[in-house]
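Asker: Mind folding the following:
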Amino acid sequence: MPKYHSSNSNTKLKGCRPVLPSKPDLEVPREHSLYLRVDRRYVKVNTNDVQWIESVKDYLKVVTAGEFFVSKQKISLAEKLLPSGKFMRIHRSFIVQ
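Answerer: I've put the predicted structure just below:
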């Protein structure tokens, strides 16, 4: 097995150029998702589909266009996980888009 010396590898790396540009020309919008535990399985919910989130004690009801999910989770944790510019907490029990 060949041995590599740190001084040897540093001189080889000086001539290398980065493959990727430092700043991309086009930025892809990042897709945010929530992972909710529903009936002993995890469900991925895209935050673009969420219409509102309702809290009843320690449970969340996440309402989308076609369905809703109930998960044992506090609304304060969901509020931290959601993109702040897109969602607003209007009551201690409701977050809306």
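
Asker: Only C-alpha atoms from now on, for both contacts and neighbour counts.
Answerer: Will do.

Asker: wait, isn't Leu34 in contact with Leu81?
Answerer: Yes - using Cα atoms under 8 Å, Leu34 is in contact with Leu81, at 7.4 Å.

Asker: From Tyr59, how far off is Phe94?
Answerer: From Phe94 across to Tyr59, the span is 12 Å (Cα to Cα, to the nearest Å).

Asker: Remind me which helix or strand Ser7 belongs to.
Answerer: helix 6-13 (DSSP states H and E).

Asker: Sorry, slip of the keys, the one I care about is Glu79.
Answerer: Taking DSSP H and E as the definition, Glu79 sits inside helix 75-81.

Asker: Second input sequence below; structure requested for side-by-side comparison:
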Amino acid sequence: MATVTRKSVPLDALVEETLKRVRHNDTPENRALWQVTGIHVDDDTSEAEVLRALLDAGRLAVQEKVMENGYAALAAAHDEEDRAYEAAVRARGARRRSRVGAGE
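Answerer: Model prediction:
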């Protein structure tokens, strides 16, 4: 089991307001948090649990951005030689499919 630690984090007025909004079931913030994390919070959820859910949402957003940046770097590294190879593979597959379709 992972070690759990507690951190002291200062909260500004915007974070405090977000905490209040997330705890109400009929708010866009509450629905969005559930969509991102799958964590359901309501009026009875402790402030610590809500903060943990928001932290998890941030962690997931960062992971998603890391993957997005990685895919962008991969696409940027994709050169003309790669595109020519892929076109040749597609053409070869199309020729095979046409021979099979023709009964060869």
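
Asker: Overlay them and tell me the TM-score.
Answerer: For this chain pair, the superposition-based TM-score is 0.24 by TM-score structural alignment, normalised by the length of the first structure; 43 aligned residues with a Cα RMSD of 4.1 Å.

Asker: buried sites along the helix holding Ser7 of the first structure?
Answerer: The neighbour-count check on helix 6-13 of the first structure (16 or more other Cα atoms under 10 Å) flags nothing as buried.

Asker: on contacts alone, who are the packing partners of whichever helix or strand comes after that helix?
Answerer: Using DSSP H and E, the helix or strand that follows helix 6-13 of the first structure in sequence is strand 33-38. If you count contacts as 3 or more Cα pairs under 8 Å, 6 or more residues apart in numbering; DSSP states H and E, strand 33-38 of the first structure packs onto strand 41-46, strand 68-72.

Asker: if we compare those strands, which one ends up closest to Ser55 of the first structure?
Answerer: Ser55 of the first structure lies closest, by Cα to Cα, to one member of these: strand 68-72, at 9.5 Å.

Asker: who does that closest one touch, helix- and strand-wise?
Answerer: Contact here means 3+ Cα pairs under 8 Å, 6+ apart; on that basis strand 68-72 of the first structure packs against strand 33-38, strand 59-64.
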